[in-house]
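# with the sequence up front, the predicted model follows.
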Amino acid sequence: MFGLVLVLVALIIADAAVTYFVIATGAGYEANPAWQVFNERPELALAAWIPPVLLVLLVWALRELAAARGFRTAVRTADVLTALAAVHRAVVVAHNLSILLFGVDLLPPPA
């Protein structure tokens, strides 16, 4: 599990860096309304990794506590949620890299 946590943390940091470069180079923009401040100040994206990494570390600590107390369902739930978060972040990083490197948007256009 700790290896998966490290992979997820690396993906979160990579996402913040790639988001910065996508916006700073003009290759794309942040479409998520919650993060549109990055379009005006892309350097803020470089600090965007801090809250999700803290959340991942909190989930990992709670998982370890649950494991120590014998709560198997809680341990499995934390494992599944961490794995899903890692897959989601990998897709986001791949999408941002495709925009940055190839100019290809992997997401369908908004309706």
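Okay, I see it.

# contacts and neighbour counts: CA atoms only from here.
Noted.

# can you map out the helices along this protein?
2-24, 37-40, 50-69, 72-102 (DSSP state H).

# of those helices, flag the one that's most buried.
helix 2-24 (a mean of 20; mean count of other CA atoms under 10 Å).

# quick check: angle from it to helix 50-69?
Here helix 2-24 runs at an angle of 170 degrees relative to helix 50-69 (axes from the mean of the first three to the mean of the last three CA atoms, to 10 degrees).

# helix 2-24 - contacts with which helices or strands?
Where contact means 3 or more CA pairs under 8 Å, 6 or more residues apart in numbering; DSSP states H and E, helix 2-24 is packed against helix 37-40, helix 50-69, helix 72-102.

# CSV for those helices, including distance to residue 10?
Below are the helices and strands packed on helix 2-24 laid out as CSV (distance: least, CA to CA, whole Å):
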stretch, distance to residue 10
helix 37-40, 20
helix 50-69, 9
helix 72-102, 10
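
# put this beside the first:
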Amino acid sequence: MREIRMTSLCNLNEKYDRNIAIDLLKLFTMLLIINSHSDVLYPSKISFFASGGGIGNELFFLISGFLFSLKADIKKNLLKRFIKLYVPTYIMILITFAFGKIYVNVVRWWMGGGG
């Protein structure tokens, strides 16, 4: 049977080599952001509790940047991130413009404006 030892609160999840303290801080920042968007759920007298979204957002991006800087090969990771984010974005922009132009031309034709 495997022995479970708690060496540190900051590194409980040795299987995935993750820092649980950073994961908990990210969870806290996400809860701050969700809470700030839930202002309609609070009665008007205590609506000031729906705050902290700005701080949560800044902390979340600070933590994400910190974790990104810890990766060994930053150039390789930047290229992977560029391909993962921007290539699909530009493909969707092109598709949207193409179908948007077709849609506008069909509507103009239908309304009697010609083609």
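It's in. Remember, it's a predicted structure, so these values are computed and weren't measured experimentally.

# any chance you could compute the TM-score here?
Scored against TM-score structural alignment, normalised by the length of structure 1, the superposed chains reach a TM-score of 0.35; 62 aligned residues with a CA RMSD of 3.6 Å.

# re earlier: nearest to residue 22 of structure 1, out of the helices and strands packed on helix 2-24 of structure 1?
Residue 22 of structure 1 lies closest, by CA to CA, to one member of the helices and strands packed on helix 2-24 of structure 1: helix 72-102, at 5.3 Å.

# helices or strands next to the closest one in the packing?
Helices and strands touching helix 72-102 of structure 1, by 3+ CA pairs under 8 Å, 6+ apart, are helix 2-24, helix 50-69.

# these into JSON lines, with extra columns for distance to residue 97 of structure 1?
Putting these into JSON lines (distance: least, CA to CA, whole Å) gives the following:
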{"stretch": "helix 2-24", "distance to residue 97 of structure 1": "7"}
{"stretch": "helix 50-69", "distance to residue 97 of structure 1": "20"}
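
# wait, which of these is closest to residue 100 of structure 1?
For residue 100 of structure 1, the closest of those is helix 2-24, at 5.3 Å, according to CA to CA.

# next, the angle helix 72-102 makes with that closest one.
Using the same axes, to 10 degrees: helix 2-24 of structure 1 against helix 72-102 is 30 degrees.

# now helix 2-24 of structure 1, how far from the centre of its chain.
The chain centre lies 6 Å from the centre of helix 2-24 of structure 1; the measure is CA atoms, centre = their mean, to the nearest Å.

# which residue ranges form the helices in structure 2?
Counting by DSSP H, one finds helices in structure 2 at the ranges 20-36, 53-69, 74-110.

# pick the most deeply packed of those.
helix 20-36 (a mean of 17).

# before we move on, back to that, out of the helices and strands packed on helix 72-102 of structure 1, flag the one nearest residue 95 of structure 1.
With respect to residue 95 of structure 1, and counting by CA to CA, the nearest of these is helix 2-24 at 9.8 Å.

# distance of the closest residue to residue 59 of structure 2 other than its chain neighbours from residue 94 of structure 2?
If the residues on either side of it in the chain are set aside, residue 59 of structure 2 comes closest to residue 29, at 6.6 Å by CA to CA, 6 or more residues apart in numbering. Distance, residue 29 of structure 2 to residue 94 of structure 2, by CA to CA, to the nearest Å: 35 Å.

# again with residue 62 of structure 2
Using CA to CA, one gets 32 Å for the distance from residue 62 of structure 2 to residue 94 of structure 2.

# what do you get for residue 26 of structure 2?
Distance, residue 26 of structure 2 to residue 94 of structure 2, by CA to CA: 34 Å.
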